[in-house]
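Asks: here is my input, please return the structure:
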Amino acid sequence: MAASSEQWWIGAETGILKGLDLVKRTTTNFTDFKTLNKQQEIHVMCWGPQGKDQLELDLGKNVKKMKQHKEKSNIIATGGKENELKVYDLEKPDQPIFLAKNVRHNFLDLRVPVWINDMQFLSGESNKIVTCTAHHQVRLYDLNTPQRRPVLDVEFQDCPIMALDVTPDQRSVIVGNAQGQLGRIDFRNGIYSKNYKGFAGSIRSVQCHPTLPLVGTCGLDRFFRLHHLRTGKMEKKVYLKSRLNCFLYTDRDHTEDLLVKEKEDAKEEERKVEEKEEGGESDDELWQGMEEVADDTEGTSKRRKNSEA
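Replies: Reported below is the predicted structural model:
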């Protein structure tokens, strides 16, 4: 594996942002532990340009996930608990350009509940999107057709599916569930074709490498793992101490970011020292201005003599 393929950003449940270098076998924390707060838990990460305007959308209640199209940055998808899949064009955000329709009632004529946990757009001109649910369903939607129901609807094991990602060849999807099971499902026939082993807890994030036949995973067992897509062999396994929620691949060396962070911290310390010196007296001036207190040695000696007598 090339060195540039082994740089990863990982977000933890404790709010810690970690940089992982699999070549040097090092991890770097980019979070100040003094200000660590459980409410700052990292749920999702993505790459994006700086200096963009903020946009607020009313997506309804219980939104669980939002994903941006990898090639069309103005297209996003959302979904959640009893919040059906919606696709928006951020240039025309008033109404969704696609609103999915729930599948037909089951064999008991009961409504099938909606609970979307993750989704991913397929690349290229296919204009398709795949979702996974807490009711262990994997569904494929074709946005080019007038049909709003999924064109493929299959089940994976019997536990909630927490995360997924589409393989680079766009022919299958890798899904991971709350029981630590990772599998591969073929879009062409809906068959469960590959099982990846070695997990001990819920899988929270799945991501295929953009150029190499590798799939990365992390979860509540605190391990980051790399498996070979075709053979299923575990290539790497790293213990990261915290319960992990998400991660990102990067071709940039984390040491560059660490140097930048150290320089920023040094400048901040210098600024605080300057503010302290400008706002009040220095330590030397403070000590010099204090009143001297003489010891009462004579009184002490007299008390000693009286006590001896």
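
Asks: use CA for all of it now, contacts and neighbours both
Replies: Noted.

Asks: what's around the closest residue to Trp115 other than its chain neighbours, how many residues?
Replies: Spatial nearest neighbour of Trp115, chain neighbours left out: Lys81 (4.1 Å); criterion: C-alpha to C-alpha, 6 or more residues apart in numbering. Around Lys81 there are 17 other residues, counting by other C-alpha atoms under 10 Å.

Asks: please verify my assumption that Lys81 contacts Lys64.
Replies: Yes - Lys81 is within contact range of Lys64, at 6.8 Å (criterion: C-alpha atoms under 8 Å).

Asks: common neighbours of these two, please.
Replies: Shared contacts of Lys81 and Lys64 (C-alpha atoms under 8 Å, 6 or more residues apart in numbering): Ile116.

Asks: returning to that earlier point: contacting residues around the residue nearest to Trp115?
Replies: Contacts for Lys81 (C-alpha under 8 Å, 6+ apart) come out as Asn62, Val63, Lys64, Val114, Trp115, Ile116.

Asks: separation between the first one and Ile116?
Replies: Yep, that's Asn62 we're talking about. 10 Å (C-alpha to C-alpha, to the nearest Å).

Asks: which residues in the stretch 1-150 of the chain form strands?
Replies: For the stretch 1-150 of the chain, strands defined by DSSP state E, counting those that start in this stretch occupy the ranges 7-12, 17-21, 26-29, 63-68, 75-80, 83-89, 98-99, 116-121, 128-133, 137-142.

Asks: okay if I get those strands as CSV plus distance to Glu308 and mean neighbour count?
Replies: What follows is the strands of the stretch 1-150 of the chain, written out as CSV (distance: least, C-alpha to C-alpha, whole Å; neighbours: other C-alpha atoms under 10 Å):
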stretch, distance to Glu308, mean neighbour count
strand 7-12, 69, 22
strand 17-21, 68, 22
strand 26-29, 65, 14
strand 63-68, 82, 17
strand 75-80, 86, 23
strand 83-89, 89, 20
strand 98-99, 98, 17
strand 116-121, 85, 26
strand 128-133, 88, 23
strand 137-142, 92, 21
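
Asks: which one of these lies nearest to Ala163?
Replies: strand 116-121 (5.5 Å; C-alpha to C-alpha).

Asks: ok now the one helix or strand Val260 maps to, how far from the chain's centre?
Replies: In this structure, Val260 sits in helix 254-279 according to DSSP states H and E. Distance of helix 254-279 from the chain centroid (C-alpha atoms, centre = their mean, to the nearest Å) equals 27 Å.

Asks: and stretch 249-261, by the same measure?
Replies: That offset, for stretch 249-261, works out to 17 Å (C-alpha atoms, centre = their mean).

Asks: likewise for stretch 268-282?
Replies: When distances are taken as C-alpha atoms, centre = their mean, stretch 268-282 is centred 37 Å away from the chain's centroid.

Asks: now the second one, please; I'll put the structures next to each other:
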Amino acid sequence: MSWNFDVIVGHSNGTLKGVELTKKRKQDSLLCFKYTKLIDATQINSITSLNYSVDLNEILIGSKGTIQTFDIENKVVNKEYTIEEPGTIVGVFKEQNALVTGIDNGKVVVQCFDNAKKNISKSINTGSNISCLKQAHTSNKFATGGNENPLKLWDLETGKVDFIAKSPKPDMLQLKQPCYVSDVGFFNNNKIAVSHRHGVVDLHDPLSSQRRPVATCKAEKNGFVSLTTIPDYSDYEVIVGSSKGSIFHYDFRGKSALPVKTFRGCTGSVRSVSCITSSDKLYVMSISLDCHLRMHNFSTGDLTVQDYIVAKPSTLLVKPDVNA
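Replies: Presented below is the predicted three-dimensional model:
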């Protein structure tokens, strides 16, 4: 694997940047970001999705109507796939000879390529208004969710749904509660964490008979827009980013629904959040609409590094852990 970067950042103007974590001076431990422009703003439309390809030397870039594979080592676009479905791409992954793309209109486009390089395309209808598509650790499964479209776990081979989460229970006045899935994350124990735009993060167990959450955490007057799990650290802890600039650390095993800690410093909606290990320490990386890239120490919650990155960031991809 030839990743020279610790983080890849996609921007709403189409720019793609590689970011390296380096020391300010050799004699101290202070970290800073070093940037490399990989794609200019004039080359593609707004980047809405990033993911690893089957070959970890390549990444998948989702923009309006197209998916591109980008070679990290040579810094060139290798291939480009056209997506006929109208709408914004909310997620993409590649599994063997299949390219799977989620569109916000509710369609999941599966493009299969046989040995003769012939493109066989099919579409899976997941319901209306999806805001995320994520691949499960078991490679033939993926999850979707969106506005009034609860968590669904799908089988890629059959195109059928394996699990549908139940909508939230009515309140004490029997009024319907909102359901707006913003992001999804998977744990090693097959459980699924789901964040909602109305300030709720749920833990689901698709292997149980219970379709409602097995655990729930909440935040008052906050909406969650991004989520990441920490599967190699814990199967019950998540990091979520809010629409008001807060980043919360939740533990589903706790007796309280309140966060374990809060990572402060953001002043805009946290568009993407992820965890990265550097010098045997775990850090929380985030991008927000105040045009900053930030890194917090996971253990202490302190802000370690922050940089103004000029263009509005839209998505974040950290270096894959090949030892995981």
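
Asks: so what number do they get for TM-score?
Replies: The TM-score (TM-score structural alignment, normalised by the length of the first structure) is 0.73; 242 aligned residues with a C-alpha RMSD of 2.1 Å.

Asks: show me what the residue nearest to Trp115 of the first structure aligns to in the second structure.
Replies: Under the alignment (TM-score structural alignment), Lys81 of the first structure pairs with Asn147 in the second structure.

Asks: separation between its match and His196 of the second structure?
Replies: 9 Å.

Asks: find the residues that touch each one of these two.
Replies: Cys179, Tyr180, Val181.

Asks: between those residues, which is closest to Leu16 of the second structure?
Replies: Proximity of these to Leu16 of the second structure (C-alpha to C-alpha) peaks at Val181, which lies at 26.8 Å.

Asks: map the closest one across to the first structure for me.
Replies: Residue pairing (TM-score structural alignment): Val181 of the second structure is matched to Ile116 of the first structure.

Asks: contact partners for its match?
Replies: Lys64, Lys65, Gly79, Gly80, Lys81, Asn83, Glu84, Leu85, Thr131, Cys132, Thr133, Ala134.

Asks: now, among the residues you listed, which is nearest to Cys246 of the first structure?
Replies: Nearest to Cys246 of the first structure among these, with distances taken as C-alpha to C-alpha, is Lys65, at 12.4 Å.

Asks: the closest one matches what in the second structure?
Replies: Under the alignment (TM-score structural alignment), Lys65 of the first structure pairs with Cys132 in the second structure.

Asks: anything in contact with each of Asn62 and Ile116 of the first structure?
Replies: Contact criterion C-alpha under 8 Å, 6+ apart; residues shared by Asn62 of the first structure and Ile116: Gly80, Lys81, Asn83.

Asks: residue contacts, the first one?
Replies: With contact set as C-alpha under 8 Å, 6+ apart, Gly80 of the first structure has these partners: Asn62, Val63, Lys64, Lys65, Val114, Trp115, Ile116, Asn117.

Asks: could you find the closest non-adjacent residue to the aligned partner of Leu156 of the second structure in the first structure?
Replies: The equivalent of Leu156 of the second structure in the first structure is Leu90 (alignment by TM-score structural alignment). Of all residues not flanking Leu90 of the first structure in the chain, Asn74 sits nearest, at 5.1 Å (C-alpha to C-alpha, 6+ apart).

Asks: and for the one you found, the neighbour number?
Replies: Asn74 of the first structure, neighbours per other C-alpha under 10 Å, totals 14.

Asks: need the contact list for it.
Replies: Neighbouring residues of Asn74 of the first structure by C-alpha under 8 Å, 6+ apart: Gln68, Asp89, Leu90, Glu91.

Asks: Leu286 of the first structure: which of those is nearest?
Replies: Using C-alpha to C-alpha, Gln68 comes nearest to Leu286 of the first structure of those, at 57.8 Å.

Asks: return the residue of the first structure aligned against Val200 of the second structure.
Replies: When the first structure is aligned by TM-score structural alignment, Val200 of the second structure is paired with Gln137.

Asks: once you drop chain neighbours, what's closest to its match?
Replies: Glu155 (4.5 Å).

Asks: please say which position in the second structure the one you found maps to.
Replies: Counting by TM-score structural alignment, Glu155 of the first structure lines up with Lys218 in the second structure.

Asks: I figured its match hits Val200, correct?
Replies: Yes - here Lys218 of the second structure reaches Val200: they are 4.6 Å apart, a contact under C-alpha under 8 Å.

Asks: between the two, which contacts overlap?
Replies: Common neighbours of Lys218 of the second structure and Val200 (C-alpha under 8 Å, 6+ apart) do not exist.

Asks: residue boundaries of the helices in the stretch 51-200 of the second structure?
Replies: Ranges of helices within the stretch 51-200 of the second structure: none, based on DSSP state H, counting those that start in this stretch.

Asks: quick revisit: ok, so of the shared contacts of Asn147 and His196 of the second structure, who is nearest Ser12 of the second structure?
Replies: Taking C-alpha to C-alpha as the measure, Ser12 of the second structure lies nearest Val181 of those, at 21.8 Å.

Asks: residues contacting Ala143 of the second structure?
Replies: By C-alpha under 8 Å, 6+ apart, the contact list for Ala143 of the second structure reads Leu133, Lys134, Gln135, Ala136, Leu151, Lys152, Leu153, Trp154, Val184.

Asks: which one is the fifth one nearest to, not counting chain neighbours?
Replies: Spelled out, that is Leu151 of the second structure. Counting by C-alpha to C-alpha, 6+ apart, Leu151 of the second structure lies nearest to Gly145, which is 4.7 Å off, once chain neighbours are set aside.

Asks: repeat for the fourth one
Replies: Closest residue in space to Ala136 of the second structure, ignoring its immediate chain neighbours: Phe142 at 5.2 Å, by C-alpha to C-alpha, 6+ apart.

Asks: save the shared contacts of Asn147 and His196 of the second structure as CSV, and put in distance to Val260 of the second structure too.
Replies: What follows is those, written out as CSV (distance: C-alpha to C-alpha, whole Å):
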residue, distance to Val260 of the second structure
Cys179, 24
Tyr180, 24
Val181, 22
